[in-house]
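>>> sequence below, structure please.
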Amino acid sequence: MLGLDDEELIAAVAGAHAGEAHRFLETFDASVARRELERMGVHAACAHGSAYPVRLRDLRDPPATLFWVGSDERLASLTREPAVAVVGARRASQYGLEVGYSLGRGLGASGITVVSGMALGVDAAAHRGVLDAGGPALAVLACGPELAYPRVNRGLHGRLVGTGAVVSEHPPGQRALRWSFPARNRIMAALVELVVVVEAAEHSGSLITADLASELGRSVAAVPGRITHRGTAGSNRLLREGAMLTRGTEDVLDELFGPGARAGPDTPDPALETLGSSERSVLEQVEAGRGGPDALGLELRLSAAAVRAALGRLEAVGLVVRGALGAYERTAR
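Here you go, the predicted model:
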């Protein structure tokens, strides 16, 4: 549908409003539209323009016009350098959120552009990770680029506009429609060399992005999830069908540049620098799989109060999380 020309599109969808659509085309003034975009702080480039990302031309139905917020120079840089899409479930598990953030942070620290849809869950976590690392970030929206969708991500949208770019094929003011989400996924797939699916159920929109990436000749990777969790059935199926298994930033860099060709960033977690000796000992035991408070006390010969204090501190700084059965686990950060 998006590949139709103006007349074909009007015939296909306008119905009783065909006359109104034709009058709009006949009276459209490009210079007035450009001035209005400038007033709103929105940039635009049609498919033959110099600012239009070259990778989008690989699509059978590339956007006729790309709109974005953020400078022209920044968009050109973001779409010229190596890029990776990190996508996944909106209702992600704690593990999925941690992995999304960790991948975004690691790739951002490595100078890799991280592309995602700014959706709740994994998408937003990946964007926060790359922004926290000071790396290049690009969001692709299913509404006008100046609109924060969902609204709860207004702060994230502002950070992306300030240091990265937010793009869309929809003009300013256009609200998101149901069909526009799978449509925008093709843009994400085209803009990158690799799509990483962190966590996805069957029939997830993230799988649409992965399928589109495969059709375009892009690489597809997935993070393994629990086989008993329906929320990871889709991403686990990708692995079974041959997607690259991703354990972290190093695996992504190896896929982009070749094994060992580019080392991951040496970015120690600042939270680790604040730990005392007892907290470090407790963290080491949790990492070894001994995360029960009683077992920790016996292994380290610490009082129950000391174990609780150490675990509370580790949880507060985001290094551990308490599981459903009461034992603690190391987070993915």
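>>> make it CA atoms for all contacts and neighbour counts henceforth
OK.
>>> all helices of the stretch 51-200 of the chain, in order?
72-80, 94-109, 122-132, 154-163, 180-191 (DSSP state H, counting those that start in this stretch).
>>> which parts of the shortest one are buried?
If you call a residue buried by 16 or more other Cα atoms under 10 Å, then helix 72-80 has these buried ones: 74-76, 78-79.
>>> tell me which other helices or strands that helix touches.
For helix 72-80, not one helix or strand is in contact under the criterion 3 or more Cα pairs under 8 Å, 6 or more residues apart in numbering; DSSP states H and E.
>>> and the closest residue to Thr79 other than its chain neighbours, how far is that from Ala201?
Ranked by Cα to Cα, 6 or more residues apart in numbering and with sequence neighbours excluded, the top spatial neighbour of Thr79 is Pro53, at 6.2 Å. Distance from Pro53 to Ala201, counting by Cα to Cα, to the nearest Å: 31 Å.
>>> dump the residue contacts of the residue lying closest to Gly70 once chain neighbours are set aside.
Once flanking residues are discounted, Gly70 sits nearest to Ala165: 4.8 Å by Cα to Cα, 6+ apart. The contact partners of Ala165, taken as Cα atoms under 8 Å, 6 or more residues apart in numbering, are 68-71, 74-75, 137-139.
>>> second input sequence below; structure requested for side-by-side comparison:
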Amino acid sequence: MYSEMQKYEIWLATIPGIGATHYFELVEHFGSAQAVFNEYRAGSYPLGEKTEAALLKARSPQRVDALAQRLEQRGLQALTFSHPHYPEILKSIDDPPCLLYAIGDTSLLGRPSIAMVGSRRATRYGKEMAFELAQDLAATGAVIVSGMARGIDSCSHRGALAAEGKTIAVLGCGVDVVYPPENQELYDEIAKKGLLISEYLPGAEPLGNHFPARNRIISGLSTAVILVEAGERSGALHTLNFALEQGREVFALPGNINSPNSAGTNRMIRDGAHMLLEFTDVLDELGWSYTPKAPEAAKSSGDQPHPATNPEEKQVLALLESGEFNREELAAQVDCSAQKLNTTLTMLELRGIIKQSSGGIYHL
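Predicted coordinates for the structure are as follows:
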């Protein structure tokens, strides 16, 4: 349920042409969003002809109530600037969004967070490191923030979830839109166990200009930003630029100096980013306490040697315990879709539990 004040804030923020700049100017000038609704008259504040017409047309009590009701019916949350779960850390940036749409646990926005970003066309090394770093950091209680894009973003979210930790996906489309479409299962899992947020209207398409703006929110939500792997012109570098402007700590993972996939990360280290060699480097730099991992005890013969996180992984591992299989043979015996099997095999490989030899043969 929304308070009356929040209903008017949702109303004002969703008027076409208003945007965050006009929103904050109007609220400052009139005193509140409700005062804008009650007191705005043509010419009373310079908005431009089209935006002013849109505001006057939208000014009806029925619309104010209908907007809030529609969000509730669709299972969406709207976090206005006055909402108790709107993150204080995000309010401190130069251009915070005036409204965030959310699906999931909005209380995560108040917890210590670390952003992880990188190339969509990541190498195996980059994917493995993103998964492992996110898994280790999430296990200490840090919330992992990323953009649910292909490559480094997706592996970062999956690593956090594999640790039974928490993760936030900041989308460059409507919060109810799955992009990229192959991330449907990841989207669903984050919705249940983490948080999806967006500043764009529900249903908004993933337009190219949305993603650079989205990046300022990824860094704005986080105490530190990690660049896992990125080429010289990777869009992930925009997130680091935002992070530096916002006063966040910036870390980069070194890579092969001859690899164009690591040119961006290596340059950031040269230019002053903290070099990241293990996850504790981040925690130590931030001064966050954590419990070091105890040495792994030797497993007895009765212990499960290959921990599985879901039924599909259990089926795959049970088969591989008895021998080697190719993808087609596994597909014939594992009860899941082809897409789910691909994801399962990738995650097991990234965690180092299974291996794939030449010819596409999987084994432990």
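>>> re the thing from before, return the most buried member of the helices of the stretch 51-200 of structure 1.
Between the helices of the stretch 51-200 of structure 1, helix 122-132 has the highest mean count of neighbours, a mean of 27, where neighbours are mean count of other Cα atoms under 10 Å.
>>> could you tell me where it falls in structure 2?
Per the alignment by TM-score structural alignment, helix 122-132 of structure 1 matches residues 152-162 in structure 2.
>>> which ones among the contacts of Ala165 of structure 1 are found in strands?
Among the contacts of Ala165 of structure 1, the ones falling in strands (DSSP state E) are 68-69, 137-139.
>>> can you select the buried ones from those in PyMOL?
Command for PyMOL that selects the buried part of these, burial taken from 16+ other Cα under 10 Å:
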select buried, resi 68+69+137+138+139
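>>> may I see the ones in strands among the contacts of Ala165 of structure 1 organised as CSV, with distance to Gly242 of structure 1 added?
What follows is these, written out as CSV (distance: Cα to Cα, whole Å):
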residue, distance to Gly242 of structure 1
Trp68, 35
Val69, 37
Ala137, 28
Leu138, 27
Ala139, 27
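>>> now the end-to-end length of stretch 54-64 of structure 2.
14 Å.
>>> who touches the helix or strand harbouring Leu341 of structure 2?
Take DSSP states H and E as the rule and Leu341 of structure 2 turns out to sit in helix 338-350. Residues from elsewhere that reach helix 338-350 of structure 2, judged by Cα under 8 Å, 6+ apart: 127-128, 131, 312-313, 331, 334, 354-356.
>>> identify the residues contacting the alignment partner in structure 2 of Arg80 of structure 1.
In structure 2, the residue paired with Arg80 of structure 1 is Gly110, using TM-score structural alignment. Residues in contact with Gly110 of structure 2 (Cα under 8 Å, 6+ apart) are 85, 87-88.
>>> among those, name the buried ones.
85, 87.
>>> any idea whether Leu4 of structure 1 is helix, strand or coil?
Using DSSP: H, G, I helix; E, B strand; the rest coil, the structure places Leu4 of structure 1 in coil.
>>> just to revisit the earlier point, buried sites along the helix holding Leu341 of structure 2?
Buried residues in helix 338-350 of structure 2 (16+ other Cα under 10 Å): 341, 343-350.
>>> can you tell me what the residue nearest to Thr79 of structure 1 aligns to in structure 2?
By TM-score structural alignment, Pro53 of structure 1 lines up with Pro87 in structure 2.
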